[in-house]
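**Student:** Need coordinates for the below:
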Amino acid sequence: MKHAETVTFGGSSLDRAGELRGDKETVAAAKADDAARAILFWRGKVLIDPARPASLVRLPLDHPALDDASGTPILLGREDGAARFAYDLSQWMPDDVDPRQLGQFLDPSEQRHPMLPQDYVFVELRRCMTWLDPRDAELAATGKAILAWHEIHGFCARCGFETVINDAGWQRNCPACRASHFPRTDPVVIMLITHGNSVLMGRSPGWPAGMYSLLAGFVEPGETLEAAVRREVFEESGVRVGEVSYLASQPWPFPASLMFGCAGVATSKEITIDPKEIEDAVWMTREEMLDVFAGQHSTILPARKGAIAHFLLENWLADTLD
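**Tutor:** Here you go, the predicted structure:
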């Protein structure tokens, strides 16, 4: 396995059991197996045991907490030959929930289900993604992303009729026009743009104070990754990019992107930002970035741990990009 695959949400080699999804009898048998386990989600949050090391909670499928689940369980894959299913408890409402905290960029609140040990908590995945081992992180990311897809794809995009879930949660079919719909993943390029000893950093409006990251943007229809890198960097910062190469990828379930980490060599250095795209952009030397990662920079914070931007910058500083 390449070092690039050790990025958060990658590298666990989960057996996704894709060959089982279309066989309803086999899926039913997998659910009936005593070794099958449920992974629980509540409004995009995942149920974990935060004890160090933190771990994803796996419950037997006859656990009473699953009585609060709604919708069809999603087959995520197999571990040691036994199936793992995602269950959505979003219709359950905790007594002490503060709606003002839900949906924040980094929601710090935790929710506890009365039928579960009090140590078990629903936690925002952005907050806990670096606590989990690669397998737990991949299962959590997969479940969060596909449940988010189901939440907003209940009706056919072709005719508007209500769709039904098929293939163990990996397909929605329209009974009216017979259209089939599959989980969506949005390609995004995120760019390590360098000019000599410096790297290009930017920040979006609304980010926490001091937070900077690599520039990023969605790939458009009919566009290569290389073209998307050059277009996005120029649109956001006015910097021209020449040579582009691929570095690493990361599933990013917020809500459902695949981040393509790319390196690009700038052919110009003058920055002219588009305020509709970003709030600021700066060139930072390796020495300045080392201070950022050490927490010693006066104004700039490092990219969030767990995000591919942090991974790329950390390996750029260590000269370990492959």
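**Student:** Every contact and neighbour count from this point should use C-alpha atoms.
**Tutor:** OK.
**Student:** Helices of the protein, start to end?
**Tutor:** 24-32, 125-128, 134-152, 225-237, 286-293, 308-318 (DSSP state H).
**Student:** which one of the ones you listed lies closest to residue 90?
**Tutor:** helix 134-152 (10.3 Å; CA to CA).
**Student:** Proceed likewise with the subsequent sequence, for comparison:
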Amino acid sequence: MRTAEQVTFGGSGLNRAAQIRGDAAALAQAMADPAARCLPMWRGKPLLRGDGLDALGLIPMDHPVLAAGLGKAIRAPVFLGLEEDGAPRFAHDLSRWEPEELDYGALGSFVDRSEQRHPDLPEDMAFAELRRVMTALSPRDAELAATAKAIIGWHATHRFCARCGVETVIGHAGWQRDCPDCGGHHFPRTDPVVIMLITHGDAVLMGRSPGWPEGMYSLLAGFVEPGETLEAAVRREVMEEAGVPVGAVSYLASQPWPFPASLMFGCAGEALAREITIDPVEIEDAIWVSRADMMTAFAGEHPTIKPARRGAIAHFLLQNWLADTLN
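**Tutor:** Predicted structure coming up:
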């Protein structure tokens, strides 16, 4: 797919400079660089700035807020990479900070519109849900935010050694955790997920999960199992969720999806039949949607169907299917 890397969180080309991670002198030099900047994260939310919160709220490495509110799993900034001009970029977890007023219900909602403003940061900066702003960010800001969210989220859930249970320590500038007891090394986890554009004639197979906004449908998706190819995962997931057999499968594009730690593999598949038998444990509903109806849904004019969330690879694939630009 020629436009594959135009998907949200893709195509920025960030220089991750992995050679710096294990070099203590180079890392110290990067942290002391006057051009270095840090992205604070609060419970998975990046710091954003501006009236529309459409840019990352990067702050200097010596900003006092970085020393005042460290996360439980991380005691030092995570090195993200270098900009084109060599300026280092880091991320830091401030999840220990407790806002004076906090709506816990909003934090767990499908669309979290709550904002948290730290008293020691400029008034035009706020922590906000990444899915809410992801389409407004530049490709570089989106990649930095996705990387920071995924790596800090991994630290929060992998504090202890999976081999012996002892609390691990951070190494390689945040890209490794080491066990001081058994010597085990642990690395950031990414879960492969297939998401499928399954078509039959001029119709595409769509499904919805419980709890989604009324009328919202998206492409079927599921985790790849151990010992399974992407193609096999596509056929298994579609059969399990919708009871539809799939023939030829091809790869289209991928998207990092840090909610919490997935890599979405967008695939196309040809259905061998249209009859649907859903598994109610897996999904709430599945339907075939014609190209004409999907175009109406994308225009916001369909009476019952709302398209997949903008910024998600499902929306990207459907948009290219409608435009006949999948190849």
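**Student:** Can you give me the TM-score here?
**Tutor:** Superposed pair, TM-score by TM-score structural alignment, normalised by the length of structure 1: 0.98. Supporting alignment: 322 aligned residues with a CA RMSD of 1.1 Å.
**Student:** circling back: do you know which of the helices of structure 1 lies nearest residue 65 of structure 1?
**Tutor:** Ranking these by proximity to residue 65 of structure 1 (CA to CA) places helix 24-32 first, at 16.3 Å.
**Student:** Can you list the neighbours in contact with the closest one?
**Tutor:** 20-21, 36, 61, 82-83, 167-168 (CA atoms under 8 Å, 6 or more residues apart in numbering).
**Student:** swap in stretch 262-272 of structure 1?
**Tutor:** Under the contact criterion CA under 8 Å, 6+ apart, stretch 262-272 of structure 1 has outside partners 189-195, 229, 236-248, 281-282.
**Student:** Weed out the non-buried ones from these.
**Tutor:** Buried members of those, counted by 16 or more other CA atoms under 10 Å: 189-195, 229, 236-241, 244, 247-248, 281-282.
**Student:** So which of the residues you listed belong to strands?
**Tutor:** 189-195, 241, 244, 247-248, 281-282 (DSSP state E).
**Student:** Can you lay out these as JSON lines showing distance to residue 78 of structure 1?
**Tutor:** As requested, those are arranged in JSON lines below (distance: CA to CA, whole Å):
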{"residue": "189", "distance to residue 78 of structure 1": "30"}
{"residue": "190", "distance to residue 78 of structure 1": "31"}
{"residue": "191", "distance to residue 78 of structure 1": "34"}
{"residue": "192", "distance to residue 78 of structure 1": "35"}
{"residue": "193", "distance to residue 78 of structure 1": "39"}
{"residue": "194", "distance to residue 78 of structure 1": "41"}
{"residue": "195", "distance to residue 78 of structure 1": "45"}
{"residue": "241", "distance to residue 78 of structure 1": "43"}
{"residue": "244", "distance to residue 78 of structure 1": "37"}
{"residue": "247", "distance to residue 78 of structure 1": "29"}
{"residue": "248", "distance to residue 78 of structure 1": "25"}
{"residue": "281", "distance to residue 78 of structure 1": "44"}
{"residue": "282", "distance to residue 78 of structure 1": "45"}
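**Student:** Just the closest of the residues you listed to residue 316 of structure 1, please.
**Tutor:** Sorting those by how near they are to residue 316 of structure 1, with CA to CA, puts residue 192 at the top with 8.6 Å.
**Student:** ok, the closest one - contacts?
**Tutor:** Residue 192 of structure 1 is in contact with 199-200, 214-215, 261-264, 312-313, counting by CA under 8 Å, 6+ apart.
**Student:** same deal with residue 175 of structure 2?
**Tutor:** The contact partners of residue 175 of structure 2, taken as CA under 8 Å, 6+ apart, are 21, 78, 151, 187-188.
**Student:** Among the contacts of helix 24-32 of structure 1, name the buried ones.
**Tutor:** The neighbour-count test (16+ other CA under 10 Å) marks 20-21, 36, 61, 83, 167-168 as buried among these.
**Student:** thought residue 296 of structure 2 was touching residue 307?
**Tutor:** No - using CA atoms under 8 Å, residue 296 of structure 2 makes no contact with residue 307, being 9.6 Å away.
**Student:** Please say which of those two ends up with more neighbours.
**Tutor:** A count of neighbours by other CA atoms under 10 Å puts residue 307 above the other of residue 296 of structure 2 and residue 307, at 23 against 16.
**Student:** That one against residue 213, yeah?
**Tutor:** No - under the criterion of CA under 8 Å, residue 307 of structure 2 makes no contact with residue 213, lying 10.6 Å away.
**Student:** just to revisit the earlier point, closest one of the ones in strands among the buried ones among the contacts of stretch 262-272 of structure 1 to residue 130 of structure 1?
**Tutor:** Among these, and counting by CA to CA, the member closest to residue 130 of structure 1 is residue 248, at 17.8 Å.
**Student:** my guess is residue 143 of structure 2 contacts residue 16, does it?
**Tutor:** No - in this structure residue 143 of structure 2 lies outside contact range of residue 16 using CA under 8 Å: 10.9 Å.
**Student:** Neighbour count for these two, which is higher?
**Tutor:** Using other CA under 10 Å, the more surrounded residue of residue 143 of structure 2 and residue 16 is residue 143, with 22 against 15.
**Student:** Who are the contact partners of the equivalent of the more buried one over in structure 1?
**Tutor:** Alignment note (TM-score structural alignment): residue 143 of structure 2 maps to residue 138 of structure 1. Listed by CA under 8 Å, 6+ apart, the contact set of residue 138 of structure 1 reads 9-10, 12, 14.
**Student:** Please apply the same query to residue 49 of structure 1.
**Tutor:** 55-57, 119-121.
**Student:** same thing but at 10 Å, please
**Tutor:** Going by CA atoms under 10 Å, 6 or more residues apart in numbering, residue 49 of structure 1 touches 55-58, 117-123.
**Student:** And residue 48 of structure 2, by the same measure?
**Tutor:** Shown here is residue 48 of structure 2, whose contacts under the criterion CA under 10 Å, 6+ apart are 39-41, 54-58, 115, 117, 124-130, 133, 137, 141, 145.
**Student:** Same question for residue 220 of structure 1.
**Tutor:** Contacts of residue 220 of structure 1 (CA under 10 Å, 6+ apart): 186-188, 227-228.
**Student:** next one: residue 244 of structure 1
**Tutor:** Taking CA under 10 Å, 6+ apart, we find residue 244 of structure 1 in contact with 191-193, 225-227, 229-230, 262-266.
**Student:** and with 7 Å instead?
**Tutor:** Applying CA atoms under 7 Å, 6 or more residues apart in numbering to residue 244 of structure 1 gives the contacts 226, 262-265.
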